[in-house]
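>>> coordinates only, no sequence provided:
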C-alpha cells in the first residue's frame, strides 16, 4: 500500500462499461442475419448451380466441410469436431474479452462483436449440418473467389477493423512519444 509520500501507483485499468453487453447484441444480430440468409439460400438456390446477380457476382449454394477457403474440406470428417471445438473456445475467449473492454475501446468492441457473431454463425451450421452453408460467389474474368457467407464477411470485417485499430493505436503512441 502506498503512503502519502510514495510514488504514485500505476494508473488502474478503466472499468468495463455497462454497455459492453451491446457488443453481444451486435454479435447476435450478425448471427441472426447469417442464419436468415443461409436459410434463404438453402431454400431458393440449387447446390453448386450459380445464379447470376451482376457481371461479377453469383449466388451459388455450396457446402463447405472445411475451414476458410475449404481448408481440410476433404479430411474425412474429423475436421467437423476439430473446427467446432476451436470455434467454441475462440468465441468464448472473445466474449470474455469484449465484456471486459473499457468504454473508450469501442472500435475493438465492434470488431470483436463482428468476429464473435461470424464465428458463432458458422459454428451453428457446423453443429447442425456438419458443414457451413456458403452462397456468395464473387468472380472476375473466369477467376472465382471461394464462396462465402454473411458470417465470413463479418469475421473479415472484424479482423480488418482490429488491424486498423491496432495501426491507429501504434501511430497515436508514436505521436505521443515524439
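Cool, got the structure. The model shown is predicted, which means the values in this text are computed figures rather than measured ones.

>>> going forward, measure contacts and count neighbours with C-alpha atoms only.
Fine.

>>> in stretch 55-69, what's buried?
By neighbour count on 16 or more other CA atoms under 10 Å, the buried set for stretch 55-69 is 57-66.

>>> ignore the last one, stretch 36-51
37-38, 41-42, 45, 50.

>>> measure how far that stretch is from the centre of its chain, please.
Distance of stretch 36-51 from the chain centroid (CA atoms, centre = their mean, to the nearest Å) equals 22 Å.

>>> included below, for side-by-side comparison, is a second structure:
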C-alpha cells in the first residue's frame, strides 16, 4: 500500500472499529473486576462438566511463560505489549475500511492486548479466570482479552489463506 492509498480520515480506515477495542477493554476489565471482587485467589466455581471459573494470577505471558522469573518479566512483557499495540494501531490507521477481516483481526488483537496491558501495569500480573478441561487435562486459564487475541489471530490466519490478498496472489501466480 502506498501513502496515496492510506485513508485520509480515520473514519475511512481500520480505526472505524475503535468502538470494538473500547468494548473489549471494558468487558475484559469488568469481568476481571467481578472475579477479583467475588472470588478468593485460587478458588474455583464449577459451572459445567468441562468448565470452571477460577481466580488465578499470571505473572508471565501465554501459558505462564517466564512467570517464575522474579519480576523483570513484568516490564519486559509490558514493553512488548506497548510496541506491538503501537504497530497494530498504526497498521489499523493505514488500512482502508474495506479491509474488513484484517481490520477486525487487528481491532480484536489490539483490544485484547490493551486489556492485559492494563492489568500488567496496574497489578503486575494478569487476572485469568476461564478454565476449560477434559478429564484431568486443563487448558491454561485465560480471560476475555486472551480470547479476543486468539480470535483476532485466527482471523489473520484466515485472511492470509482465503482473504482478498491471498486471492490476488493466486491470480498473479497464474
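Arrived safely, thanks for sending. Note that the structure is a prediction, hence the values are computed from the model and not measured.

>>> TM-score of the superposition?
After superposition, the two chains reach a TM-score (TM-score structural alignment, normalised by the length of the second structure) of 0.90; 168 aligned residues with a CA RMSD of 1.6 Å.

>>> list the buried ones in the strand or helix carrying residue 77 of the second structure?
Under the criterion of DSSP states H and E, residue 77 of the second structure resides in helix 72-94. Residues of helix 72-94 of the second structure classed as buried under the neighbour-count rule (16+ other CA under 10 Å) are 73-74, 77-78, 81, 85, 88-89, 91-94.

>>> and if you look at stretch 161-174 of the second structure?
Neighbour counts over stretch 161-174 of the second structure (16+ other CA under 10 Å) mark residue 163 as buried.

>>> which residues touch that stretch?
101, 159-160 (CA atoms under 8 Å, 6 or more residues apart in numbering).

>>> please apply the same query to stretch 53-73 of the second structure.
By CA under 8 Å, 6+ apart, stretch 53-73 of the second structure touches 35-36, 39-47, 74, 77, 124-131, 140-141.

>>> now the strands: where do they sit in the second structure?
Per DSSP state E, the second structure carries strands over the ranges 44-48, 51-58, 126-134, 137-138.

>>> now the ones you listed as CSV including distance to residue 166 of the second structure?
What follows is the strands of the second structure, written out as CSV (distance: least, CA to CA, whole Å):
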stretch, distance to residue 166 of the second structure
strand 44-48, 40
strand 51-58, 37
strand 126-134, 34
strand 137-138, 36
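
>>> tell me the residues of the second structure aligned with stretch 135-151 of the first structure.
Aligned by TM-score structural alignment, stretch 135-151 of the first structure falls on residues 129-145 of the second structure.

>>> helices of the second structure, residue ranges please.
Along the second structure, the stretches classed as helices by DSSP state H are 18-38, 72-94, 100-123, 144-162, 164-173.

>>> and the first one, how far out from the chain's middle?
Taking CA atoms, centre = their mean, one finds helix 18-38 of the second structure lying 12 Å from the centre of the chain it belongs to.

>>> what does it correspond to over in the first structure?
With TM-score structural alignment applied, helix 18-38 of the second structure matches the range 24-44 in the first structure.

>>> mean shift of the matching stretch relative to the second structure?
Here stretch 24-44 of the first structure, set against the second structure after superposition, deviates by a mean of 0.8 Å using mean CA distance after the TM-score superposition for the first structure.

>>> what's that stretch in contact with?
61, 95, 110, 113-118, 120-121, 133-135, 149-151, 154.

>>> and stretch 77-84 of the second structure, by the same measure?
60-61, 113-114, 117, 120-121.

>>> can these go into CSV with extra columns for distance to residue 23 of the second structure?
Putting the contacts of stretch 77-84 of the second structure into CSV (distance: CA to CA, whole Å) gives the following:
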residue, distance to residue 23 of the second structure
60, 25
61, 23
113, 13
114, 11
117, 15
120, 19
121, 20
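
>>> could you identify which of the residues you listed has the most neighbours?
Counting neighbours by other CA atoms under 10 Å, the top entry in the contacts of stretch 77-84 of the second structure is residue 117, with 25 neighbours.

>>> can you find the partner of it in the first structure?
Checking with TM-score structural alignment, residue 117 of the second structure has residue 123 as its match.

>>> nearest spatial neighbour of its match, chain-adjacent residues omitted?
residue 84 (6.1 Å; CA to CA, 6 or more residues apart in numbering).

>>> aligned to that neighbour, what sits in the second structure?
By TM-score structural alignment, residue 84 of the first structure lines up with residue 78 in the second structure.

>>> measure its match to residue 153 of the second structure for me?
Residue 78 of the second structure sits 20 Å away from residue 153 of the second structure, taking CA to CA, to the nearest Å as the criterion.

>>> over to residue 63 of the second structure?
Relative to residue 153 of the second structure, residue 63 of the second structure is positioned 16 Å away (CA to CA).

>>> also residue 13 of the second structure?
Remark: distance between residue 13 of the second structure and residue 153 of the second structure (CA to CA) = 20 Å.

>>> neighbour count for these two, which is higher?
A direct count of neighbours by other CA under 10 Å for residue 13 of the second structure and residue 153 places residue 13 higher, at 22 against 17.
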